[in-house]
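S.K.: just a sequence and a predicted model for now, questions to come.
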Amino acid sequence: MTAIVWCVVLLAASALPGALPLPTAAIAGSALLLAVPSFVITLFACLLFNVRQTGNRARASRAMFRLVGETVPAGLLIAGGLLFAGFWLVGVQSVGGAGVPEQRAGEYVTNNHGIVTVISEDEYLTLKEQGRRIPVAIAGGLSVFAAVFSTALVRREEQRETSATSRGPAPG
């Protein structure tokens, strides 16, 4: 959840000119450092759960989506879907076809596969900010995945524990 909030804050701040004076590597690194570990752990947990449930990997993805549908509240699914779509939209919108913004001989230019076009400083800064949003949007999407799917796994385990205690002790 922290990674989702951090990515939202970074994306909101990047919409303001000059609000993030940090290097792109620091911004992307901070977002990815929070998102990637939880995503990887959740992904492995989902794979283990699915293979254990289905017995093979071919049916594993269907089992996981069925689990999410059965255990995650509708409100959380809707919020997760909207957040994921928002991060995806920001990422797609940030992929520009104008080229790579560069500074050459005191001029601001875009380099699009060898075609160099002179642009204004404002256009240059806008293109730089757009490029900084892409890794943050990816990190946000990974974080939403991790939050929704880990919630499903935790709720399934809680259901399993509840049903085990309601049955009482094993005869013996």
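M.R.: Looks like it came in fine.

S.K.: contacts and neighbour counts: CA atoms only from here.
M.R.: OK.

S.K.: for this structure, what's the longest helix?
M.R.: helix 121-167 (DSSP state H).

S.K.: leaving out chain neighbours, which residue sits closest to the residue nearest the centre of the chain?
M.R.: Closest to where the C-alpha atoms of the chain average out (Cα atoms, centre = their mean) is Gly141, at 1.9 Å. Take Gly141 and drop its neighbours on the chain: the residue closest to it by Cα to Cα, 6 or more residues apart in numbering is Phe84, 5.2 Å away.

S.K.: A further structure is provided below for comparison with the first:
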Amino acid sequence: MKWTRRIALAGIVWCAGLLAASMVPEGLPLPTPVILASALLLALPAFVVTVFAVRRLMIRENGNGRAAGGGQAMWRLLRETMPGWLLISSWLLFAGFWLVAVLSLGGTPGVPEQRAGAYVANNHGQVTVISKAQYLTLKAQDQRSAVSVAGCFCVFAAVISTALLRREERREAARP
């Protein structure tokens, strides 16, 4: 789980850096798929491994081979292993990523595209001509929403993997 936490922490830093860079008036000069792929390359492996570890934890906590009562097991894990300040700061970071994602999705006239040298917003086939500044703003919003979701995955993976590592360290310290 140590490598999972390291990847998740690197993902948080990378996504926060991409978000900060996307606030520049010109936005990021990279295409959105490249930005999304770079963010998800760090987020998805850590998230998937953490989800499987949580499932294993729920089965172990329940004791009957089924993953029931997962919310209670997760809350108990976090409450027992994580200091309050770390939980609060991680929830604020998680909420911040989601807030950026939600704000980036609202009120857009469509998907920004370039067609025959003109900048347009495509809203389910209805094409509206827009200025270059509007195009760059819409493109930056798309990039921010994608990066924010990846950042949320990374925060989740970092918090849960840290809690699981701390639980294992406590169990090993208690063994004679």
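M.R.: Received, thanks. Quick caveat: nothing in here was measured; it's all calculated off a predicted structure.

S.K.: superposed, what's their TM-score?
M.R.: Here the TM-score for the pair of chains, by TM-score structural alignment, normalised by the length of structure 1, is 0.90; 165 aligned residues with a Cα RMSD of 1.4 Å.

S.K.: quick check: the aligned residue for the residue nearest to the centre of structure 1 in structure 2?
M.R.: Per TM-score structural alignment, the equivalent position to Gly141 of structure 1 in structure 2 is Cys152.

S.K.: its match touches Trp98, doesn't it?
M.R.: Yes - here Cys152 of structure 2 lies in contact with Trp98, judged by Cα atoms under 8 Å, at a distance of 6.9 Å.

S.K.: who touches both of those two?
M.R.: Residues touching both Cys152 of structure 2 and Trp98 (Cα atoms under 8 Å, 6 or more residues apart in numbering): none.

S.K.: any idea how far the longest helix of structure 1 is from the middle of the chain?
M.R.: Relative to the chain's own centre, helix 121-167 of structure 1 is displaced by 5 Å; criterion: Cα atoms, centre = their mean, to the nearest Å.

S.K.: and for stretch 78-92 of structure 1?
M.R.: For stretch 78-92 of structure 1, the distance to the chain centre is 9 Å (Cα atoms, centre = their mean).

S.K.: which residues in structure 2 does it match up with?
M.R.: Structural correspondence for stretch 78-92 of structure 1: residues 88-102 of structure 2, per TM-score structural alignment.

S.K.: ok, average deviation of the matching stretch from structure 1?
M.R.: Superposing on structure 1 and averaging over aligned pairs (mean Cα distance after the TM-score superposition for structure 1), stretch 88-102 of structure 2 comes out at 0.7 Å.

S.K.: again, but for stretch 147-156 of structure 2
M.R.: Its matched residues in structure 1 lie on average 0.6 Å from stretch 147-156 of structure 2 after superposition (mean Cα distance after the TM-score superposition for structure 1).

S.K.: contact partners of that stretch?
M.R.: So stretch 147-156 of structure 2 is contacted by 8-9, 11-12, 15-16, 18-19, 35-36, 39-40, 42-44, 46-47, 90, 93-94, 97-98, 100-101 (Cα under 8 Å, 6+ apart).
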